[in-house]
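Undergrad: sequence first, predicted coordinates after that:
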Amino acid sequence: MADHINLVKLCVGIDTFEELNAYIEATPGASRGHVTRMWPKQEEKLLNGGSLYWVIKGVIQARQTIVGLHEVIGHDGVRRCRIELAKPLIRTQNAQRRPFQGWRYLKPEDAPADLPQGRKSEPELPAELAQTLAEIGIV
């Protein structure tokens, strides 16, 4: 059994892997990451090899390794958590995800595998087959 846990998060306002990657590359290191209202309770497991999996347009398409959790006090005085994320953005196999708010834990056995380096996408399944598989929770 894995001794780490992952997070999954919707990537709002981003339409493609390339767009997210360009945003990450343009972001200075000190501010890189994602700020969230809630502090993850499974902090130790996240920092033991966990990743943040990005849902782009309803599909997990990428991940970044979590390298730290840092306290940030907002302009409103509220304590938040900045999830520090490593470069590079790593392409994963596509995995359908329904909309949700915030972030969710993602067990390692439920996380999509990384695509081989240099591969930009998976071969396309016929639309009807892809839809059927998504409906039963396989892709």
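TA: Nice, I can see it. No experiment lies behind these values; they were computed from the predicted model shown.
Undergrad: can we go C-alpha only for contacts and neighbour counts from here?
TA: Noted.
Undergrad: pull the contacting residues for the spatially most central residue of the chain.
TA: Geometric centre of the chain, nearest residue: Tyr53, 1.8 Å, by Cα atoms, centre = their mean. By Cα atoms under 8 Å, 6 or more residues apart in numbering, Tyr53 lies in contact with Asn6, Leu7, Val8, Lys9, Ile60, Gln61, Ala62, Arg63, Gln64.
Undergrad: here comes the other one, which I'd like you to weigh against the first:
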Amino acid sequence: MKNWVNIVKLSVGTDDVAGLAAWQDTRHAQTADGYPRHITRMWPKRGDEILNGGSIYWVIKGVIQCRQPILRLDEVIGNDGIRRCAIVSKPGLIRVAATPRRAFQGWRYLSAEDAPADLTAQQQAETALPPELSKALADIGVR
């Protein structure tokens, strides 16, 4: 049994994995030390499990398409004085087997056992399918 937990998060406004990568390359989406981050209102109660090997799995156009290992959870205080959590990830996106996922708000935990498998090195090098096709194939069980 794996002793970590992952997070699954919608990448709102993203059309494909390349779009998420482009967003993460912007200064606004990075920590002061240059790592990609996602700021969220809620602080994970299972932070120790997440930091024990967990990743953030990104849902793009209704399909989990990629992941990033989580490095740390940083406290961020907004201009409004509210404490938030920055989920700081390792740079680079690892494509995973396309897995349909319905829309939800915020983020959800994803057990290591339920997480989609990484694509092979050869599959990683291939051009990604369009999100709509990837979702259609995943919906019928073809990954």
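TA: Happy to help now that I have it. Since this is a predicted model, take the numbers as computed values, not measurements.
Undergrad: just give the TM-score of the two.
TA: Overlay of the two chains. TM-score (TM-score structural alignment, normalised by the length of structure 1): 0.85; 132 aligned residues with a Cα RMSD of 2.2 Å.
Undergrad: what's the next secondary structure element after the longest strand along structure 2?
TA: Taking DSSP state E as the assignment, the strand of structure 2 that covers the most residues is strand 63-77. Remark: after strand 63-77 of structure 2, the chain's next helix or strand is strand 83-89, criterion DSSP states H and E.
Undergrad: what stretch of structure 1 does that following strand fall on?
TA: Using TM-score structural alignment, strand 83-89 of structure 2 corresponds to residues 79-85 of structure 1.
Undergrad: can you list the buried residues in the matching stretch?
TA: Arg80, Cys81, Arg82, Ile83, Glu84, Leu85 (16 or more other Cα atoms under 10 Å).
Undergrad: mean deviation, that stretch versus structure 2?
TA: Relative to the matching residues in structure 2, stretch 79-85 of structure 1 has an average distance of 0.6 Å after the fit, by mean Cα distance after the TM-score superposition for structure 1.
Undergrad: need the contact partners of that stretch.
TA: Under Cα under 8 Å, 6+ apart, the answer for stretch 79-85 of structure 1 is 32-39, 52, 64-74.
Undergrad: one more pass at 7 Å, please.
TA: When contacts are defined by Cα atoms under 7 Å, 6 or more residues apart in numbering, stretch 79-85 of structure 1 is touched by residues 32-39, 64-74.
Undergrad: ok now it, how far from the chain's centre?
TA: 14 Å (Cα atoms, centre = their mean, to the nearest Å).
Undergrad: wait, which of the buried residues of stretch 79-85 of structure 1 is closest to Glu44 of structure 1?
TA: Checking those against Glu44 of structure 1 with Cα to Cα, the nearest one is Ile83 at 13.0 Å.
Undergrad: buried ones among the contacts of stretch 79-85 of structure 1?
TA: Arg32, Gly33, Val35, Trp39, Gln64, Thr65, Ile66, Val67, Leu69.
Undergrad: of these, which pair is most distant in space?
TA: Trp39 and Gln64 (18.1 Å).
Undergrad: nearest residue to Glu84 of structure 1 other than its sequence neighbours?
TA: Gly33 (4.4 Å; Cα to Cα, 6 or more residues apart in numbering).
Undergrad: now which residue in structure 2 aligns to that neighbour?
TA: In structure 2, the residue matched to Gly33 of structure 1 (TM-score structural alignment) is Arg37.
Undergrad: which residues touch that match?
TA: Contacts of Arg37 of structure 2 by Cα under 7 Å, 6+ apart are Ala29, Gln30, Thr31, Ala86, Ile87, Val88, Ser89.
Undergrad: tabulate the buried ones among the contacts of stretch 79-85 of structure 1 (JSON lines), appending distance to Phe100 of structure 1.
TA: Below are these laid out as JSON lines (distance: Cα to Cα, whole Å):
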{"residue": "Arg32", "distance to Phe100 of structure 1": "23"}
{"residue": "Gly33", "distance to Phe100 of structure 1": "20"}
{"residue": "Val35", "distance to Phe100 of structure 1": "17"}
{"residue": "Trp39", "distance to Phe100 of structure 1": "17"}
{"residue": "Gln64", "distance to Phe100 of structure 1": "19"}
{"residue": "Thr65", "distance to Phe100 of structure 1": "21"}
{"residue": "Ile66", "distance to Phe100 of structure 1": "21"}
{"residue": "Val67", "distance to Phe100 of structure 1": "24"}
{"residue": "Leu69", "distance to Phe100 of structure 1": "22"}
